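K.L.:
mind folding the following:
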Amino acid sequence: MNTNVFDGPQQDIPAVLMNRDRRVAKQSQLLRENPNQVLVAAKLNIPGPFKTSPLIRRFFEAGLHRLEDQWLVTG
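P.N.:
You can find the predicted model right below:
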């Protein structure tokens, strides 16, 4: 297993900003289309130019699964 957190593609600032704008647009669309629903956005704030890697993805997915499990327990 590769344990290097920053073993992924580099992102420059324009790409990071474009991804943010795309995420905001999608969230806005979802809220318009589903005005009576709650939108939960999960993301990681990763410093530096390496925003994703296999290890970061696994960490995110583990946290997301934990959140979903908690919703099932309390729902």
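
K.L.:
could you use CA atoms for every contact and neighbour count after this?
P.N.:
Noted.

K.L.:
excluding chain neighbours, what is closest to the spatially most central residue of the chain?
P.N.:
Ranked by distance to the mean C-alpha position of the chain (CA atoms, centre = their mean), the top residue is Lys43 at 3.0 Å. Residue nearest to Lys43 in three dimensions, not counting chain neighbours: Phe60, with 7.7 Å by CA to CA, 6 or more residues apart in numbering.

K.L.:
please give me the structure for this one as well, since I'd like to look at both together:
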Amino acid sequence: MKTIFDEGKYLGIAEVLGEKDKRVKMQETIFKKYPNRVLVDVKMNIPGPIKNNQYLEMMFKKGINELEDIFLKNSLSYKLVASWNHDTGCENFYIVNNKINYVKKYSVKFEDKSELGRLFDADVLTKSKKQAISRRDLGLPARKCFICSHLAKECARSRRHSVEELQNYIFQIYRKIFKNQIKK
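P.N.:
I've put the predicted structure just below:
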């Protein structure tokens, strides 16, 4: 049976690491223009060598709609300042005009709200902090693995689940949301 991971460009670790460098440069550029604002950098966590294709783009857009709805419903004033659609995945950069803890609270709500949101990372940063604010900084529990009940970081570090198992989980979410719209 065809899955959503049957198409797309195979990437190696060099491409993924190169994208991280570009992300940091983009964040620095944004903070030059908006030094006193909160930045929310949103991307999906996709295991394996294929990080982007038409199906993953559809999931990203649907997730972004959920995030923006949460922002609007909770009076978070935001502005999309950059958006990427690279082989390594889609990514949006938002400037939000609220306190960092408030923004992180609702970013976590988005990540935990639905099965789709659990596939996303919504990093919340300020220029003065050298790294994203963590759930622990707000006294919130760490993320759980979407396959089992262990901590997500533990599963990732130990490679407890195979790429195939993780991709199958993502494919099942896709099928639920988009009713198996896969081109033959």
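
K.L.:
TM between them?
P.N.:
Once superposed, the chains reach a TM-score of 0.86 (TM-score structural alignment, normalised by the length of structure 1), with 73 aligned residues with a CA RMSD of 1.3 Å.

K.L.:
the helix or strand that the residue nearest to Lys43 of structure 1 is a member of vs structure 2, average distance?
P.N.:
Using DSSP states H and E, the element containing Phe60 of structure 1 is helix 54-74. By mean CA distance after the TM-score superposition for structure 1, the fitted helix 54-74 of structure 1 averages 0.9 Å away from its aligned residues in structure 2.

K.L.:
for Val40 of structure 1, see how far away the closest residue to Asn4 of structure 1 other than its chain neighbours is.
P.N.:
Sequence neighbours aside, Leu55 is the residue nearest to Asn4 of structure 1 in space, at 7.2 Å (criterion: CA to CA, 6+ apart). Relative to Val40 of structure 1, Leu55 of structure 1 is positioned 23 Å away (CA to CA, to the nearest Å).

K.L.:
do Phe50 of structure 1 as well
P.N.:
For Phe50 of structure 1, the distance to Val40 of structure 1 - CA to CA - is 24 Å.

K.L.:
so which of Leu55 and Val40 of structure 1 has more stuff around it?
P.N.:
Set Leu55 of structure 1 next to Val40 and count neighbours by other CA atoms under 10 Å: Leu55 wins out with 17 against 7.

K.L.:
residue in structure 2 paired with the more buried one?
P.N.:
Alignment note (TM-score structural alignment): Leu55 of structure 1 maps to Tyr55 of structure 2.

K.L.:
surely that match meets Ile4?
P.N.:
Yes - counting by CA atoms under 8 Å, Tyr55 of structure 2 touches Ile4, with 6.0 Å between them.

K.L.:
what strand or helix carries Met26 of structure 2?
P.N.:
Going by DSSP H and E, Met26 of structure 2 is in helix 13-33.

K.L.:
buried residues, that helix. List them.
P.N.:
Buried residues in helix 13-33 of structure 2, counted by 16 or more other CA atoms under 10 Å: Glu19, Arg23, Gln27, Ile30, Phe31.

K.L.:
that one vs structure 1, mean deviation?
P.N.:
Mean for helix 13-33 of structure 2 is 1.1 Å (mean CA distance after the TM-score superposition for structure 1).

K.L.:
next, the angle from the helix or strand that that helix is followed by to helix 13-33.
P.N.:
Once helix 13-33 of structure 2 ends, the next helix or strand along the chain (criterion: DSSP H and E) is strand 38-44. Inter-element angle recorded for strand 38-44 of structure 2 and helix 13-33: 160 degrees (by axes from the mean of the first three to the mean of the last three CA atoms, to 10 degrees).

K.L.:
centre of the chain versus strand 38-44 of structure 2, how much separation?
P.N.:
Offset of strand 38-44 of structure 2 from its chain centre (CA atoms, centre = their mean, to the nearest Å): 7 Å.

K.L.:
residue range for it in structure 1?
P.N.:
Going by TM-score structural alignment: strand 38-44 of structure 2 matches residues 38-44.
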